[in-house]
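>>> What follows is a predicted protein model with its sequence.
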Amino acid sequence: MSTYILGLDLGTTSVKAVLFETDSRAVVATHALPTASDIINNSVTKAKEQDTLRIIDTLNRCVGLLPRDKLQHVNSIGLSGQMHGVLFWKAKSGCDWSNRDFFTARDTSQLITWQDGRCSSELLSSLPKPDSHLSVATGFGCATIFWPEFLEDFTVAGTIQDYVVSMLCGLDVCVMTPQNAASWGFFNTSSNQWNIDILRGAGFPLTLLPQCVPSGGLAGQTCSDWHGIPAGTPVGAALGDFQCSVYSCMSARTDAVLNISTSAQLTFAMPADFKPPHSPQLTSSISYFPYFDSLYLAVAASLNGGNVLATFVEMLTTWMKELNAELSDSCLYEKLIGCALNQETSDLRVSPTILGERHNPFCLGQVTNISASNLSLGHVTRALCSGVLDNITSMMPVEHLQQAGVSRIVGSGSALARNEVLRQEVERAFPQPVVYRQNADSAVGVAMVLCDRL
């Protein structure tokens, strides 16, 4: 009889559920739904919150759409989700299981997401220096907790995926892996411990810090039947969506994964003996994220990826409307790609950093080397795609990959999947061979982690 792992990813805009067959290591069923959970808060500048009830309702609907006869044979559940953010709830009353075999959120705050911008530079500069190689930014859990109005009488805090694990297992506390803890700040990934003394000295409410457990380990067992999944089913401690997405498509230690979707990331696994620097490297374009088995990922995470191309299309669409010549975004996108395919190279240079970068937020976009002969849509689109690759390889140079022993580039992401010009520029940018996999998938990745480790 076949058995399955249920992999769940609670993303910023959607929830995805997959059933992963343990013997064949194949996805046999999948479903994804948008959460539509963003809360518009005009009274608080730069607030980015989401409705917890809607997220959990979407999760229940998503799992409920999977085949119930297969759900009855799920032998473990894994969760990943959006990192950095924080949710508060009350121990023992954080959800309601009375509605048949699924729970609803109760006695929780809204989710304050990684996009929240309320922690000003003044507040951040007033915080103590963390004992960590990772810096603290607005939207990070520990920075958000320093805002007293969020606390009220809540007793537990975690990411949204940590909350779901706690509710599935009936835990009175939050358990958190180093992957999510590192994304909160004030966490030392070498010792796998919170900066207790530093936070205590700053008046931080230490009782809200989750208990740390290993990445890839179990958090507990389901306390109730859930959509046909029997009570007592093992549940993995929640993981980071980025790490799980990499796990889903990195098949060898000598692979580097290039993902270009809304944003862009280039990453590879560091050697087993690598130790991160002792303090944040604020101007470095490369960060080191905790992975599995005490390994780290070297990550160049660009804010500028497919969103740059989408902005270009939106700009042209707006211009056309002003000229009373409307064309849908999808049709325009296809025509631009066709023009660029007919233009094999361009001497036009586009630096597409319209959103800046975390390590250099004030470096915005530029267009240079403009001439009368390179202003066609083919030239501009080709140069824009080339610029996206130039930017990510400036953050993590090809020589750096070669020195690290990277022998292959694994390309994934929605922007790469739909844009042949972008794929051509990827193959020009790297001397290593490039292979394309299905899109990096955190829900699949977390199921693979449990399949390999339990």
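The structure has been received and is ready for your questions. Residues are numbered from 1 along each chain as shown.

>>> only C-alpha atoms for contact and neighbour calcs from this point on.
OK.

>>> Can I take it that Ser191 is in a helix?
No - assessed with DSSP: H, G, I helix; E, B strand; the rest coil, Ser191 is coil; it does not lie in a helix.

>>> burial measure for it, as a count.
Per other Cα atoms under 10 Å, the neighbour tally for Ser191 reads 9.

>>> So it versus Cys212, what's the distance?
Counting by Cα to Cα, to the nearest Å, the gap from Ser191 to Cys212 is 11 Å.

>>> swap in Pro352?
Counting by Cα to Cα, the gap from Pro352 to Cys212 is 39 Å.

>>> These two: which has the busier surroundings?
Using other Cα under 10 Å as the criterion, Pro352 and Cys212 rank with Pro352 on top: 25 against 18.

>>> wait, doesn't that one sit right on Gln366?
Yes - in this structure Pro352 lies within contact range of Gln366 using Cα atoms under 8 Å: 6.8 Å.

>>> Please verify my assumption that Leu389 contacts Glu425.
Yes - between Leu389 and Glu425 there is a contact under Cα under 8 Å: 6.9 Å.

>>> Buried residues in stretch 137-147, which are they?
Ala137, Thr138, Gly139, Phe140, Gly141, Cys142, Ala143, Thr144, Ile145, Phe146 (16 or more other Cα atoms under 10 Å).

>>> Got another one to weigh against that:
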Amino acid sequence: MFLGIDLGTSELKLLLLDEQHRIVTTTGVALTVQRPQPLWSEQDPAAWWAALDAGMAKLKEEHGDALAQVRGIGLSGQMHGAVTLDAADQVLRPAILWNDGRSGPQCAEMMAACPELPAITGNLAMPGFTAPKLAWMRQHEHELFARVAKVLLPKDWLRLQLSGEYVSEMSDAAGTLWLDVGRRCWSPEALALTGLTEAHMPRLVEGSEASATLKPELAARWGLPAGIPVAGGGGDNAASAVGMGVVKPGDGFLSLGTSGVIFLCNPAFSPNPARAVHAFCHALPDTWHQMSVVLSAASSLRWVTQLLNEPNEATLIDKVAALSDTQRQQAPIFLPYLSGERTPHNNANAKGVFFGLTHEHDAAALGYAVLEGVGFALLDGWQALQAGGGSAEQLWLVGGGARSEWWAKLLASLLNVRLVNGVGAEAGGALGAARLAWLACGGTVDEVCRTPDIARVAEPDPALAAALQPRYERFKRLFEALRSEFV
């Protein structure tokens, strides 16, 4: 039995996996995000620990016998967040999250000070990454910055609470902008840009390695065996890839979560920073991956559903699906940049836009515009990946948005690639975390990292793609026309 812990932005999820690849149970505890100022996005790490403790208490009550058989723990989590600790391991301020956009000026300063930074880290300096957040602290909260003894990523702060050890792993560390991604080690040059050294960083392991052991008092509290290992784990997308068996060159997936991600496995470090493509380490040794990232994907759908006072996303999608072709052609154009954008624009100030509204437009028209606009943004990212040599015959489709067959058909047609839903793929990072725990306990990649059974396939529709093309061209022209207005 293996325990996967996935620290998401909106939920902490726990999963128990047995050695027959059966998911015994999952449970989740909701989390909230605080936005005290425009562009800011924060969470209190204490809320993460409270969620983990509550989830473990529920597992102990409902599945105590399974917990007693757990051989290892794996961690997955939201990437890029900055948890700053003083010398006594006290959290200095709320964690600054991946979708926080305050550090745009610091990104520009870092790029000017170190033009070779993308060659080292595989990425442009973007506000979502961890390093610019510390540069912002250095300028705007200098007294707190002076007290920083360690900087940890969200899941690695949980590891500290679980084991007392400062450890990270390659896939999550690659999203800090401090890692030499090709060499899989901390970069002194990148750290120096933020006034930090390797002493401020955790020790690095591979995601499939044991990183530490669970504290005895926590094992006793939760009914787990004493001395079990905590695996290195993975950043959320790399862990999700392990959970789907996306571990070999040419494998890939499309995730429709809060953000929208297209993930492709690579056999070597393959940076393409000019198009704002991310090049990261995978959670397995000697493996890398590329990603395009849209910051507001299913979260755009959630936003418009709440704005229109619809009961839920599925109800709104049903209304969208009932529209005629003519009604869709006459719908507004939507730019889905509610939290800024990464690939390919790298513009933290980009904003969401409905363009072309009339009295005739209703909830279905706005819902359609949002689903289509997210698709257009994903197509921008897919083209950026292809420009750098990325390709795939099919992509696994995961995340909350993957439940919609209608949206899947739209996206498959836009990207011109088969989209495949896998049985149990909604477990995502938690399943990948449990599998990484299995690997840390001696399992092999071929044995552990199986692909799921296929539940549903969305094939591209060339006629639909052709009908969408004029609206996509208009979408691109609209962004360019408004670029100078995004401040």
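Noted; the coordinates are in hand. Just so we're clear, the structure is a prediction, and the values are computed from it rather than from any experiment.

>>> coming back round to it: and the buried residues of stretch 137-147 of the first structure as TSV, adding secondary structure and distance to Asp241 of the first structure?
Below are those laid out as TSV (DSSP: H, G, I helix; E, B strand; the rest coil; distance: Cα to Cα, whole Å):
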residue	secondary structure	distance to Asp241 of the first structure
Ala137	coil	19
Thr138	coil	19
Gly139	coil	16
Phe140	coil	15
Gly141	helix	16
Cys142	helix	19
Ala143	helix	20
Thr144	helix	20
Ile145	helix	22
Phe146	coil	25
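
>>> nearest spatial neighbour of Arg93 of the second structure, skipping sequence neighbours?
Closest residue in space to Arg93 of the second structure, ignoring its immediate chain neighbours: Thr84 at 6.9 Å, by Cα to Cα, 6 or more residues apart in numbering.

>>> swap that for Lys248 of the second structure, please
Spatial nearest neighbour of Lys248 of the second structure, chain neighbours left out: Cys265 (6.0 Å); criterion: Cα to Cα, 6+ apart.

>>> ok, longest helix in the first structure?
The longest helix of the first structure (DSSP state H) is helix 377-395.

>>> Residues touching it, excluding its own?
Helix 377-395 of the first structure has contacts (Cα atoms under 8 Å, 6 or more residues apart in numbering) with 264-266, 285-286, 300-302, 304-305, 309, 336-353, 374, 421-422, 425-426, 429.

>>> Outside of the helix or strand that comes right after that helix itself, list whatever touches it.
Moving toward the C-terminus from helix 377-395 of the first structure, the first helix or strand encountered (DSSP states H and E) is helix 398-403. Contacts to helix 398-403 of the first structure, defined as Cα under 8 Å, 6+ apart, come from residues Ala256, Phe430, Pro431.

>>> Asp18 of the second structure touches Val24, doesn't it?
Yes - here Asp18 of the second structure reaches Val24: they are 6.8 Å apart, a contact under Cα under 8 Å.

>>> more crowded one of those two?
Just comparing Asp18 of the second structure and Val24: by other Cα under 10 Å the higher neighbour count belongs to Asp18, 19 against 13.

>>> Just the buried residues of the longest helix of the first structure, please?
Residues of helix 377-395 of the first structure classed as buried by neighbour count (16+ other Cα under 10 Å): 377-393, 395.

>>> Report the secondary structure state of the residue located most distally from the centre of the second structure.
Distance from the C-alpha centroid of the second structure peaks at His359, with 37.6 Å (Cα atoms, centre = their mean). Look at His359 of the second structure: counting by three-state DSSP, its state is coil.

>>> re earlier: the longest helix of the first structure vs the second structure, average offset?
On superposition with the second structure, the mean distance recorded for helix 377-395 of the first structure (mean Cα distance after the TM-score superposition for the first structure) is 3.5 Å.

>>> how far is that helix from where the chain is centred?
Mean C-alpha position of helix 377-395 of the first structure versus that of the full chain (Cα atoms, centre = their mean, to the nearest Å) differs by 23 Å.

>>> Repeat that for stretch 216-228 of the second structure.
30 Å.

>>> Report the contact partners of the counterpart of Leu208 of the first structure in the second structure.
Matched to the second structure by TM-score structural alignment, Leu208 of the first structure sits across from His200. Contacts for His200 of the second structure (Cα under 8 Å, 6+ apart) come out as Val148, Ala149, Lys150, Val151.

>>> Tell me the spacing between the second one and Val91 of the second structure.
This means Ala149 of the second structure. Taking Cα to Cα, one finds Ala149 of the second structure at 10 Å from Val91 of the second structure.

>>> tell me, what's touching these two both at once?
Common neighbours of Ala149 of the second structure and Val91 (criterion: Cα under 8 Å, 6+ apart): Thr84, Leu85.

>>> Apart from its neighbours in sequence, what residue is nearest Thr368 of the first structure?
In space, Thr368 of the first structure is closest to Arg349, 5.2 Å off (Cα to Cα, 6+ apart).

>>> Pretty sure Asn369 is one of the things the one you found touches, is it not?
Yes - between Arg349 of the first structure and Asn369 there is a contact under Cα under 8 Å: 6.0 Å.

>>> Who has more neighbours out of those two?
Legend: neighbour count by other Cα under 10 Å for Arg349 of the first structure and Asn369, higher for Arg349 (20 against 9).

>>> what sits against the more buried one?
So Arg349 of the first structure contacts Val367, Thr368, Asn369, Ile370, Ala383, Leu384, Gly387 (Cα under 8 Å, 6+ apart).

>>> tell me the two of the residues you listed that are most distant?
Ile370 and Gly387 (14.3 Å; Cα to Cα).

>>> Not including adjacent chain positions, what is the nearest residue to the aligned residue in the second structure for Leu295 of the first structure?
Matched across to the second structure, Leu295 of the first structure falls on Thr287, judged by TM-score structural alignment. Nearest residue to Thr287 of the second structure, sequence neighbours excluded (Cα to Cα, 6+ apart): Pro267, at 5.5 Å.

>>> thinking again about what came up before, from the contacts of helix 398-403 of the first structure, which single one is nearest Ser442 of the first structure?
Ala256 (16.8 Å).

>>> what residue of the second structure takes the place of that closest one?
Ala256 of the first structure maps onto Gly252 in the second structure, by TM-score structural alignment.

>>> So the nearest residue to that match once chain neighbours are set aside, which state does it fall into?
Leaving aside its chain neighbours, Gly252 of the second structure sits nearest to Leu264 (4.4 Å; criterion: Cα to Cα, 6+ apart). Put simply, Leu264 of the second structure is strand when judged by three-state DSSP.

>>> Touching, Leu264 of the second structure and Gly250? I think so.
Yes - counting by Cα under 8 Å, Gly250 is a contact partner of Leu264 of the second structure at 6.5 Å.

>>> quick one: terminal-to-terminal distance for stretch 70-78 of the first structure?
By Cα to Cα, the extent of stretch 70-78 of the first structure from end to end equals 16 Å.
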